[in-house]
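Novice: 3D model of this:
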Amino acid sequence: MIDRAVAGRDQPATTLLGPGDDAAVVRAPDGAVVASTDMLVQGRHFRLDWSSPEQVGRKAVAQNGADIVAMGAWPTSFLVAIGCPPTTPVAVTDALTAGIWAEVAEFDAGVIGGDMVQAEQLVVSITVLGDLGGHAPVLRSGARPGDQVAVAGRLGWSAAGLAVLLAELDGFAELIAAHKVPRPPYRSGPIAARAGATGMTDVSDGLVADLGHMCTASGVAVDLDSALLEPGPELAAAAEALGADALDWVLTGGEDHALVATFPADVPLPEGWRRIGSVLAGEGVLVDGRSRAGGGGWQSFD
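Specialist: I've put the predicted structure just below:
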């Protein structure tokens, strides 16, 4: 299975020694390495009656890559660990690894190693290494009162796609596709860092939830402007069909892996970024100046 996963695959120049030995060896040209890891568990994070193995592989890489670019860095190397039942068809693992490699190619990065084990259900765990290119990382703790809050990428699409799938509603193919394979705005992370972003994070659990982490780390409050978060026609149509609140998807829906960042008020927002609110003195996330009732997003433990 490992041979099938790595045969004929190219490695970037940062990989000095790839799969095949006890460990890989990679370059760290910046002198610092940015690292993150995430895990997807069948039945909890994906369903194979909804998503193809290739889509699961792409999703696993995307959520890790988003973490790295949210630091202002760029992914260079991925370590992949897969657990599966012994009855898993080879076609499934081939498609899974094909999806992993396809998404890794978005970064011109490499899969440098990993592990495969027997498990009761399909599990994919990925660790990613990234390069800052000589720049300081952009942290969650850098937001300051007076900053503007901006977002790059889509909000609420994955949550809407999940709602459509759960309701077994016909149509809305774009929303369903967004749930199966997120499309993070990868290049917007390093662009924001070079443009002077003071704080940044990816929206994995929900806009309110992830901005809440930034508020806590920075010791500030954020006030979101709902008029600047107006759901697009795709979300509005799905919400009408389901009797749901499209703005709620925008505020609390996770797994789009959009990027949200803070910038000084006098800094022009770079291409691909749009303003959605302001940083204030205080604590917590407000919407139109008011505290929002209800949860802010995904909880790993119910």
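Novice: contacts, neighbours, all on C-alpha from now
Specialist: Noted.
Novice: count of neighbours near the residue nearest to A258 when sequence neighbours are not counted?
Specialist: Distances taken as C-alpha to C-alpha, 6 or more residues apart in numbering put G153 closest to A258, at 4.6 Å, once the chain neighbours are dropped. Around G153 there are 19 other residues, counting by other C-alpha atoms under 10 Å.
Novice: residues in contact with G153?
Specialist: When the contact criterion is C-alpha atoms under 8 Å, 6 or more residues apart in numbering, the partners of G153 are R183, P184, P185, D256, H257, A258, L259, G272, W273.
Novice: Likewise for P182?
Specialist: Contact criterion C-alpha under 8 Å, 6+ apart gives K59, A62, Q63, S158, E255, D256, H257 as the residues in contact with P182.
Novice: In a helix, it, correct?
Specialist: No: going by DSSP: H, G, I helix; E, B strand; the rest coil, the assignment for P182 is coil, not a helix.
Novice: Count the neighbours of L165 for me.
Specialist: L165: 17 neighbours (other C-alpha under 10 Å).
Novice: Show me what the longest helix anywhere in the chain is packed against.
Specialist: If each helix of the chain is counted by residues according to DSSP state H, the longest one is helix 53-69. The criterion is 3 or more C-alpha pairs under 8 Å, 6 or more residues apart in numbering; DSSP states H and E, and the helices and strands that helix 53-69 contacts are strand 34-41, strand 74-84, helix 90-104, strand 123-131, helix 173-180, helix 188-194, strand 199-203.
Novice: Please provide the structure for the following sequence as well, for comparison with the first:
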Amino acid sequence: MTLTVAQLSESELLARIFPRLHAGSSMLLGPGDDAAIIAAPDSRTVISIDTQVQDKDFRLLWPNGSTSTGYDVGWKAAAQNLSDINAMGASATAIVLSLTLPGTTPVSWVEQLAEGLSAAIVALGAPQCSVAGGDLSGGSEIVVTVAVTGTLEGRDPVLRSGARAGDQIAVCGNMGFSAAGWALHESHVPAQDFTPGLARAAQLFARPEPPLAAGVLAARAGATAMMDISDGLLRDATRMATASGVGLDLDRAVLSRVAEELIEPAQLVGVDPLVWVLTGGEDHGLLSTFPANTPLPGGFIRIGSVWSLGAAEVAVTIDGQNFEGTVDGALGWDHFAV
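Specialist: You can find the predicted model right below:
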């Protein structure tokens, strides 16, 4: 018989979670007191927060028969938060976690979540980041909220508002794979029938791989603006362009070459793979701008240029033209879209 959280007290459940949480070098006092104590090597603290909600951000059972394991959800919770700190040119120091759980949730699922969270911190390259504690509550659906702190270590933050006319636009990390993985999970193609190419897209949706070393490298290389691509390249580029008061023009040929990696899943579900590259979120790559003559750090590819924006002009274009062909007319992920 499966043990559920309703069969344990809060203290008993915490006793199963705590040993599975990663303790990095930043933690001076960990779980157990009213609050944790984290070392602050810089006088400034970078902080961000993200939430995953059952049946909005993940499904326990997908239409194609796949499941979201606790490990997957824990991994993604770490990845999306660490990526936000990375996008500021900072390094993560600590994570705190809030869990809302229905009483029917298997205890093993919660244990796996703690293990996935900790595994991602180490595997993605942020071993100094500690899981410092959190909170438990009951509810009708699973909700996983993670807040993360970081340090700039004496560097200036890289903001999304710093792009200037004449800069080059570059990206680092995967693009479109998470959207492809989502589409495969929502399809009726069983996971056991996936080819290696399809399985890779499904895996990168469940466990994104943000390039955590790239944020600091970009900051050191003189990046003028930077942000995490969490809601799709077009939507996030528009946010950067708006914040910076400039226009961003993307190179279709380069992005089309990126999209070639997604041809197999795109053909299966009947989508133009370029649409996934432009509008798919949750790969958590980095969108950055650099001065025109700056050599790009390793892993970055140039995808366009920044120009002065006229009053009546569109903030983001592709080869100078508006993009046509989005999925259901959407430029990217919107939490409140129907």
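Novice: and the residue nearest to A258 of the first structure, what pairs with it in the second structure?
Specialist: Structural alignment (TM-score structural alignment) places G153 of the first structure against G173 in the second structure.
Novice: Next: A7 of the first structure.
Specialist: Per TM-score structural alignment, A7 of the first structure is aligned with P19.
Novice: same thing with L247 of the first structure?
Specialist: Aligning on TM-score structural alignment places L247 of the first structure opposite L274 in the second structure.
Novice: which strands and helices sit next to the helix or strand hosting that match?
Specialist: If you go by DSSP states H and E, L274 of the second structure is part of helix 273-279. Contacts defined by 3+ C-alpha pairs under 8 Å, 6+ apart place helix 273-279 of the second structure against helix 177-186, helix 233-244, helix 252-259.
Novice: residues in the first structure matched by the longest one, start to end?
Specialist: If I follow you right, that is helix 233-244 of the second structure. Under the alignment (TM-score structural alignment), helix 233-244 of the second structure falls on residues 207-218 in the first structure.
Novice: Now do the contacts for the residue nearest to L224 of the first structure when sequence neighbours are not counted.
Specialist: The spatially closest residue to L224 of the first structure, leaving aside those adjacent along the chain, is G277, at 4.3 Å (C-alpha to C-alpha, 6+ apart). G277 of the first structure makes contacts with Q148, V149, A150, V222, D223, L224, D225, L228, as judged by C-alpha under 8 Å, 6+ apart.
Novice: separation between the residue mapped onto G277 of the first structure from the second structure and D231 of the second structure?
Specialist: Taking TM-score structural alignment as the criterion, the aligned counterpart of G277 of the first structure in the second structure is G304. When distance is defined by C-alpha to C-alpha, to the nearest Å, G304 of the second structure is 19 Å away from D231 of the second structure.
Novice: Next: S98 of the second structure.
Specialist: Shown here: S98 of the second structure relative to D231 of the second structure, a distance of 23 Å by C-alpha to C-alpha.
Novice: buried residues in the host helix or strand of D3 of the first structure?
Specialist: Using DSSP H and E, D3 of the first structure falls within helix 2-6. Residues of helix 2-6 of the first structure classed as buried: A5, V6 (neighbour count, 16 or more other C-alpha atoms under 10 Å).
Novice: Identify all contacting residues around that helix.
Specialist: P19, D94, T97, A98, M116.
Novice: thinking again about what came up before, show me the one of the helices and strands packed on helix 273-279 of the second structure that comes nearest A40 of the second structure.
Specialist: Nearest to A40 of the second structure among these is helix 233-244; the distance by C-alpha to C-alpha comes to 28.9 Å.
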